[in-house]
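**Student:** sequence plus the predicted model coming up.
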Amino acid sequence: MTSTGPDDHALLRHHGDVDARPGLLDFAVNVRGGRPPTWLRDRLAGALDRLGAYPSADDDRRARAAVAARHGRDPDEVLILNGSAEGFALLPTLAPAAAALVHPSFTEPEVALRTAGAPVHRVLLDAADGYALHPERVPDNADLVVLGNPTNPTSTLHPADTVRALAGDGRTLLVDEAFMDAVPGEPETLAGDSETPGLLVFRSLTKTWALPGLRAGYALGHPDLLARLARNRPQWPVGALVLEAVVACCEPPALAEAEVAAVDARDHREALEAALGALGIAVNRPATAPFLLLEVADGRALREALRGRGIAVRRGDTFPGLGENHLRVAVRSPEECAPLLAALRAELPMGVSQ
């Protein structure tokens, strides 16, 4: 467990979209397909006429009902969000006395809490065991615990029972499941768990449905906890297009498409893992998400060399617990990955791991 200071605030605000400059082949951002599927764009276009009216309570109820049906919850246990990032920005309203953030992981929860002056402690996991979760490392006095599952950027999927072990009386346990729908069958999800005390789950539609420009997601938890989280939100916090996107992406045809995409992503990830291994590049395993964490020699120089060849990868040193030799690469199809692998082959001597 480590405390943090203000010196790395700028690094914590760095995200993959900064690495993926226009004109580069993008392996830095984890968005499937680059744009929403045609059927989803049509649904959103059909909702444009509703922009002339304020989003209604009925619109919100419809979206919450769709999410509830998708996860086997009650609609009162759903809060529609402008993406998970909004949910992280709301965390200070919970007024934690001691927040524990499990790292390496997505950094926006830490940014929000630190900016609000909340005491923050980092619980660092180890590369030696694939960044597996160790509940005993979380301090007993933490009344807010935050972790990702599967975790960005390590691609580690934690067992649901191990995550549940972090719950406790008077503690809020936030699980960021932004990439869970990219795991076939979602075997370790807690989205349908209404029994674990203090459990809060965030889900995102950004990645699978290529909606980073719309910002759509939701939170699942006890109604009282959601009410505390949303206490300072403005009136009409979510627009009509977000509400329509949530409904559309929770319907059975969309869920079936997402499962097919998750299976494809798994197959593509395994192919990319094998190809990287053949180049002698160390890959964090086991990996389950649509991205891989690599460790290489002289990561900064390699990242710059790849950029010179027109390829963007995500720098890893902005994630607590990682360093300059860590890179994150998005999983694409073998055809799409061919230029990345060719560039790596040209830049790295055979047999180099780190």
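**Tutor:** Cool, the structure landed. Residues are numbered from 1 along each chain as shown.
**Student:** please count neighbours and contacts with C-alpha atoms only from this point.
**Tutor:** Fine.
**Student:** helices of the stretch 1-150 of the chain, residue ranges please.
**Tutor:** Taking DSSP state H, counting those that start in this stretch, the helices of the stretch 1-150 of the chain run over residues 9-12, 16-19, 38-46, 57-71, 83-90, 108-115.
**Student:** any chance of these in JSON lines, plus mean neighbour count?
**Tutor:** Putting the helices of the stretch 1-150 of the chain into JSON lines (neighbours: other Cα atoms under 10 Å) gives the following:
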{"stretch": "helix 9-12", "mean neighbour count": "14"}
{"stretch": "helix 16-19", "mean neighbour count": "17"}
{"stretch": "helix 38-46", "mean neighbour count": "13"}
{"stretch": "helix 57-71", "mean neighbour count": "18"}
{"stretch": "helix 83-90", "mean neighbour count": "21"}
{"stretch": "helix 108-115", "mean neighbour count": "20"}
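**Student:** could you redo these as CSV and give each row distance to residue 330?
**Tutor:** As requested, the helices of the stretch 1-150 of the chain are arranged in CSV below (distance: least, Cα to Cα, whole Å):
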stretch, distance to residue 330
helix 9-12, 20
helix 16-19, 10
helix 38-46, 23
helix 57-71, 27
helix 83-90, 20
helix 108-115, 19
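**Student:** looking at the ones you listed, which is closest to residue 264?
**Tutor:** Comparing these by their distance to residue 264 (Cα to Cα), the top pick is helix 38-46, with 18.9 Å.
**Student:** elements contacting the closest one?
**Tutor:** Using 3 or more Cα pairs under 8 Å, 6 or more residues apart in numbering; DSSP states H and E as the contact criterion, the neighbours of helix 38-46 among helices and strands are helix 240-250.
**Student:** between the helices of the stretch 1-150 of the chain, which one is closest to residue 271.
**Tutor:** Closest approach to residue 271 among these is made by helix 16-19 (22.6 Å; Cα to Cα).
**Student:** what does that closest one rub up against?
**Tutor:** Contact partners of helix 16-19, identified using Cα atoms under 8 Å, 6 or more residues apart in numbering, comprise 28, 29, 312, 313, 314, 315.
**Student:** which among the helices of the stretch 1-150 of the chain is found nearest to residue 217?
**Tutor:** Taking Cα to Cα as the measure, the helices of the stretch 1-150 of the chain were each checked against residue 217, and helix 83-90 came out nearest at 4.2 Å.
**Student:** the closest one vs helix 108-115, what angle?
**Tutor:** Computed with axes from the mean of the first three to the mean of the last three Cα atoms, to 10 degrees, the direction of helix 83-90 lies at 20 degrees from that of helix 108-115.
**Student:** let's bring in a second one:
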Amino acid sequence: MPVVTDLRHHGDVELAPGLADLAVNVRAGTGPAWLRTVLHEAIDDSAAYPDAGPARAAVAAAHGRDPAEVLLTAGAAEAFTLLARALRPRRAVVVHPSFTEPEVALRAAAHPATRLLLRPEEGYRLDPAAVPEDADDRRALLAALPPGVEPVGEPRSSFVLLRVPDGGRVPEALRDRGWAVRRADTFPGLSRDHLRVAVRDPETSRAFTAALAGILYGGPAAEETH
């Protein structure tokens, strides 16, 4: 029988009065004096709903974003819950051992989650090849690239950097067919032959690469649109 794991078991379960806390908090001792002052002063306003505007503006300024793009959460666990409710993944794969709340959130939102267990004999390193193919949209994009288009390096994010023959004319030609990609010659060290492409679902990637092939080599694929 498979081992049943309590995904809700966190370090706070291990605590008891009088124990030195090495189970939960990453910071020892109490909060700084300025934080205690702010919290105490906030008690006077606790009868009303808090105004998240100042905090949202501060976070936006710290990260150089528009405040409208900032979502404040009560810790990372709530962020996982909100993402699981908003997304409709075709295949969710959770890497373990790791923080268990992402899997909890996925299952609570009725998304089946497949576990990818890192192996101790491999130093708990993630082998990208171990990710199921139907959960790896990046692999689907790379597999559909037309001849002559090469990925630069080993893509590990939601973007893929491509080297495209005669790339200077490609972005505008793609725009004419309804596709927007990022020209990469504005990055120091890259040329007009480099394009940065966001990874999407396999169907979108196949339509994109068909359009790209049509631009580079002509033929029916040139008429493909998404």
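**Tutor:** Nice, I can see it. The shown structure was predicted, so the numbers you read here are calculated from the model rather than taken from an experiment.
**Student:** overlay the chains and give the TM-score.
**Tutor:** Comparing the two superposed chains by TM-score structural alignment, normalised by the length of structure 2, the resulting TM-score equals 0.55, with 147 aligned residues with a Cα RMSD of 3.1 Å.
**Student:** how about the helices of the stretch 1-150 of structure 1, which one is nearest residue 255 of structure 1?
**Tutor:** Nearest to residue 255 of structure 1 among those is helix 57-71; the distance by Cα to Cα comes to 8.6 Å.
**Student:** hmm, who's touching the closest one?
**Tutor:** Residues external to helix 57-71 of structure 1 that are found in contact with it (Cα under 8 Å, 6+ apart): 73-80, 191-192, 240, 243-244, 246-247, 250-251.
**Student:** which of these count as buried?
**Tutor:** Neighbour counting by 16 or more other Cα atoms under 10 Å classes 73-80, 191-192, 240, 243-244, 246-247, 250 among the contacts of helix 57-71 of structure 1 as buried.
**Student:** which of those sits closest to residue 102 of structure 1?
**Tutor:** Nearest to residue 102 of structure 1 out of those is residue 191 (Cα to Cα; 19.0 Å).
**Student:** what is the equivalent residue in structure 2 for the closest one?
**Tutor:** Residue 191 of structure 1 maps onto nothing in structure 2 when the alignment is built from TM-score structural alignment.
**Student:** same question, residue 272 of structure 1
**Tutor:** Using TM-score structural alignment as the criterion, residue 272 of structure 1 maps onto no position in structure 2.
**Student:** likewise residue 140 of structure 1?
**Tutor:** Alignment of residue 140 of structure 1 against structure 2 is given by TM-score structural alignment, with residue 133 as its counterpart.
**Student:** do you know how far the residue mapped onto residue 84 of structure 1 from structure 2 is from residue 109 of structure 2?
**Tutor:** Alignment of residue 84 of structure 1 against structure 2 is given by TM-score structural alignment, with residue 76 as its counterpart. Using Cα to Cα, to the nearest Å, one obtains 17 Å as the distance from residue 76 of structure 2 to residue 109 of structure 2.
**Student:** what do you get for residue 119 of structure 2?
**Tutor:** Using Cα to Cα, one gets 28 Å for the distance from residue 119 of structure 2 to residue 109 of structure 2.
**Student:** which one's more surrounded, the two?
**Tutor:** Between residue 119 of structure 2 and residue 109, counted using other Cα atoms under 10 Å, residue 109 has the larger neighbour count: 17 against 13.
**Student:** tell me the contacts of the more buried one?
**Tutor:** Contacts for residue 109 of structure 2 were tallied using Cα under 8 Å, 6+ apart; they are 84, 85.
**Student:** hmm, 10 Å instead?
**Tutor:** For residue 109 of structure 2, the contacting residues are 81, 82, 83, 84, 85, 86, 87, 88, 103, taking Cα atoms under 10 Å, 6 or more residues apart in numbering as the criterion.
**Student:** strands along structure 2, start to end?
**Tutor:** For structure 2, the strands defined by DSSP state E cover 92-96, 113-117, 150-151, 159-163, 182-183, 194-198.
**Student:** which residues of structure 1 does the second one align to?
**Tutor:** Read it as strand 113-117 of structure 2. By TM-score structural alignment, strand 113-117 of structure 2 lines up with residues 120-124 in structure 1.
**Student:** and the matching stretch against structure 2, how far off on average?
**Tutor:** Superposed on structure 2, stretch 120-124 of structure 1 shows a mean distance of 1.3 Å to its aligned residues (mean Cα distance after the TM-score superposition for structure 1).
**Student:** which outside residues touch that stretch?
**Tutor:** 1-5, 96-105, 110-111, 113-114, 131, 133-135, 137-139, 142, 144-147, 320-322.
**Student:** and these, which are buried?
**Tutor:** 96, 98-105, 110-111, 113-114, 131, 133-135, 138, 142, 144-147, 320-322.
**Student:** tell me how far residue 155 of structure 2 lies from residue 123 of structure 2.
**Tutor:** With the distance defined as Cα to Cα, residue 155 of structure 2 ends up 22 Å from residue 123 of structure 2.
**Student:** who has more neighbours, those two?
**Tutor:** Neighbour comparison, residue 155 of structure 2 and residue 123: the larger count goes to residue 155, with 14 against 8 (by other Cα under 10 Å).
**Student:** that one and residue 137 touch, don't they?
**Tutor:** No: counting by Cα atoms under 10 Å, no contact exists between residue 155 of structure 2 and residue 137, whose distance comes to 11.6 Å.
**Student:** so residue 55 of structure 1 is in contact with residue 47, correct?
**Tutor:** No: if you go by Cα under 10 Å, residue 55 of structure 1 and residue 47 don't touch, sitting 11.3 Å apart.
**Student:** mind listing the shared neighbours of these two?
**Tutor:** The contact lists of residue 55 of structure 1 and residue 47 share 240, 241, 243, where a contact means Cα under 10 Å, 6+ apart.
**Student:** TSV please, covering those residues and showing distance to residue 339 of structure 1.
**Tutor:** As requested, these are arranged in TSV below (distance: Cα to Cα, whole Å):
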residue	distance to residue 339 of structure 1
240	40
241	36
243	38
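**Student:** closest one to residue 174 of structure 1 out of the residues you listed, please.
**Tutor:** Comparing those against residue 174 of structure 1 with Cα to Cα picks out residue 243 as the nearest, at 22.8 Å.
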